[in-house]
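Asks: fold the following, please.
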Amino acid sequence: SKHYYGDEHPSIGIYLTNIGDIYRKQSDFKTAEGTYKEAITALEKAFGPNHIEVAEVLNSMGLVLKKRADYDGAQSHYERAIRIVHS
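Replies: All right, here's what the predicted structure looks like:
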């Protein structure tokens, strides 16, 4: 889909988020983390860094980091998501 839409099309970030969700639900947290990172980058390019879609993935990334016992990383992602929602 990247070839058809281009790297900055909003659908790319949404698709990557969905794939990350699958990995997270399968408890493949390392792969989910990498996929969510790609999704965040794609969504920031498409919508800007303070868009609600970015906040949603930041929350999902926080869940994954918490499962991987990266509590500081999880907190950082949750706090950024909260800032976006409140802005």
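Asks: C-alpha from now on. contacts and neighbour counts both.
Replies: Noted.
Asks: quick check, central residue of the chain?
Replies: Val57 (3.1 Å; Cα atoms, centre = their mean).
Asks: give me the helices and strands touching the host helix or strand of Val54, please.
Replies: Assigned by DSSP states H and E, Val54 belongs to helix 52-67. In terms of contacts (3 or more Cα pairs under 8 Å, 6 or more residues apart in numbering; DSSP states H and E), helix 52-67 is packed against helix 10-25, helix 29-47, helix 71-86.
Asks: the structure of the following sequence is requested for comparison with the preceding one:
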Amino acid sequence: MMIDLEDFPFIREFAKKAREEARAEGLAEGRTDDLTKIIRIRFGQTGVQKLEERIRAIRDEQILSTLIESALTSSSLEAFQKALANQR
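Replies: Presented below is the predicted three-dimensional model:
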């Protein structure tokens, strides 16, 4: 006889939370990749290298979305760096 672990509420809740966290992590990682790609295209590889560590440390999806908008609309790398500094 096999025990279905989903019959235990705490296991079911733990599994649900793990799936939600994995999904959020995946979305944040995707946004981070998008952001670094935009910076690379707009401001060059040097711009990405200067900021990549700081950007990769951000896990909040809303902040990453705001930074993507800033990267698309900033007139210079310096302007984007100011937007990044204001988000932290």
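Asks: what does the superposition give as a TM-score?
Replies: Here the TM-score for the pair of chains, by TM-score structural alignment, normalised by the length of structure 1, is 0.35; 42 aligned residues with a Cα RMSD of 3.5 Å.
Asks: ok, back up a step: and the helices and strands packed on helix 52-67 of structure 1 as a markdown table, adding mean neighbour count and distance to Gly62 of structure 1?
Replies: Formatted as a markdown table, the helices and strands packed on helix 52-67 of structure 1 follow (neighbours: other Cα atoms under 10 Å; distance: least, Cα to Cα, whole Å):
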| stretch | mean neighbour count | distance to Gly62 of structure 1 |
| --- | --- | --- |
| helix 10-25 | 20 | 11 |
| helix 29-47 | 20 | 9 |
| helix 71-86 | 16 | 4 |
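Asks: and whichever strand or helix holds Arg42 of structure 2, what's buried?
Replies: In this structure, Arg42 of structure 2 is located in helix 9-43 according to DSSP H and E. Residues of helix 9-43 of structure 2 classed as buried by neighbour count (16 or more other Cα atoms under 10 Å): 27-29, 31-32, 35-40, 42-43.
Asks: export these to a markdown table and append columns for distance to Ala71 of structure 2.
Replies: Formatted as a markdown table, the buried residues of helix 9-43 of structure 2 follow (distance: Cα to Cα, whole Å):
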| residue | distance to Ala71 of structure 2 |
| --- | --- |
| Leu27 | 18 |
| Ala28 | 16 |
| Glu29 | 17 |
| Arg31 | 12 |
| Thr32 | 12 |
| Leu35 | 7 |
| Thr36 | 9 |
| Lys37 | 10 |
| Ile38 | 7 |
| Ile39 | 6 |
| Arg40 | 10 |
| Arg42 | 8 |
| Phe43 | 9 |
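Asks: now distance to Lys2 of structure 1 too, for the helices and strands packed on helix 52-67 of structure 1, in a markdown table please.
Replies: Putting the helices and strands packed on helix 52-67 of structure 1 into a markdown table (distance: least, Cα to Cα, whole Å) gives the following:
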| stretch | distance to Lys2 of structure 1 |
| --- | --- |
| helix 10-25 | 7 |
| helix 29-47 | 10 |
| helix 71-86 | 26 |
